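Student: what's the 3D shape of this:
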Amino acid sequence: MEKIELNKVIHKELMIVDSNAKTKEAIIQELGDLLYKNGFVSNAKTFIDDVYLREEEGETGIGQGVAIPHGKSAAVEKTTVAIAILKQDIEWETLDGEGVKVVIMFAVKDSDANTTHVLLLQQVAILLANDQFINAIKKVTSVDELCNLVLAFQ
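Tutor: Have a look, this model is predicted:
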């Protein structure tokens, strides 16, 4: 199984540190707009609608304060990941019933759905299985620090 180089899908301009979003809807919108503004999705609404379709299939709050919403969508121009660290925990359907502070949103191009998407999820899952990484990501104070952290752990 080939390994996706995270630096090809991790982009500093798709990271937010200290987001003021107070709800799941607000942060999904904020990240969807960010993806659109940076040209990774052609239509924010279409992409966000697809994220909600996936949300209906099951919880994307994986516990330890982390959620991984994802949209496989025709609106996605280039498969990527947008990351937000929230100022305060927000409510989310999670496996452990805790609030969410870190949101890692996958934007997956339809044609990549069964290949890149799976590899990307595996790479991020490996990061999220690492307690050191989880503890560190919740404490980042800048986008540079967040970017360096994600790339350092791959």
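
Student: rest of the way, CA atoms for contacts and neighbours
Tutor: Fine.

Student: strands of this structure, residue ranges please.
Tutor: Listed in chain order, the strands found in the chain under DSSP state E are 10-19, 61-63, 66-67, 70-73, 80-90, 100-109.

Student: structure for this one too, so we can compare:
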Amino acid sequence: MMLDKVVVSDILSRSCVVTDLVAGNKVEVIEYLSQLLFAENIISDKALFIRDVLAREELGPTGFDNQVAIPHGKSPAVRETRMAVAQLRHPVDWETEDEVAVRLVILFAVRNADSGIGHIKVLASVSVALGDDEIVEQLMQAESREALYRLIVNNTGL
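Tutor: The predicted structure is shown next:
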């Protein structure tokens, strides 16, 4: 039976949230977040997962003009659909429509079997929350992992 009701707290753990990350480019950000997922045993093959995320990046921009990027990889390396979040100390170049640098990155790791409706709803609710400038501003200002985690969970309720 597929669980249709998925909430953000089911797919985001505190250990996969980082604030004040220093990274030189988007690949470093993706590698760092992938390592967090790998350490949690969420992805089985980090290199394969990163390759799948970067292949998705080639298809079109995952960055938005409010300094947020939502890279994602649907990959056989993913054991369970989860997300990892990084707030960046310095903006990093990311492809967006207006070439805006990014300061908040939410990486989705999607298990092949989970392209189902529950996970799509979570992705959608996170995307909607990230369209709200006030929420984004709070996420950018969060001063701790716990604060950032709570802001995401509390602002993406379904």
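
Student: on that earlier part again, reformat the strands of structure 1 as CSV; add distance to Gln123 of structure 1 and mean neighbour count.
Tutor: Converted to CSV, the strands of structure 1 look like this (distance: least, C-alpha to C-alpha, whole Å; neighbours: other C-alpha atoms under 10 Å):
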stretch, distance to Gln123 of structure 1, mean neighbour count
strand 10-19, 12, 18
strand 61-63, 15, 20
strand 66-67, 15, 24
strand 70-73, 15, 24
strand 80-90, 12, 21
strand 100-109, 12, 24
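
Student: may I see the ones you listed organised as JSON lines, with distance to Leu35 of structure 1 added?
Tutor: Formatted as JSON lines, the strands of structure 1 follow (distance: least, C-alpha to C-alpha, whole Å):
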{"stretch": "strand 10-19", "distance to Leu35 of structure 1": "7"}
{"stretch": "strand 61-63", "distance to Leu35 of structure 1": "21"}
{"stretch": "strand 66-67", "distance to Leu35 of structure 1": "17"}
{"stretch": "strand 70-73", "distance to Leu35 of structure 1": "12"}
{"stretch": "strand 80-90", "distance to Leu35 of structure 1": "7"}
{"stretch": "strand 100-109", "distance to Leu35 of structure 1": "8"}
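
Student: closest to Phe153 of structure 1 out of those?
Tutor: strand 10-19 (12.5 Å; C-alpha to C-alpha).

Student: in structure 2, what stretch matches the closest one?
Tutor: Mapping strand 10-19 of structure 1 onto structure 2 (TM-score structural alignment) gives residues 12-21.

Student: quick check: the gap between Ile117 of structure 2 and Leu123 of structure 2.
Tutor: Relative to Leu123 of structure 2, Ile117 of structure 2 is positioned 10 Å away (C-alpha to C-alpha, to the nearest Å).
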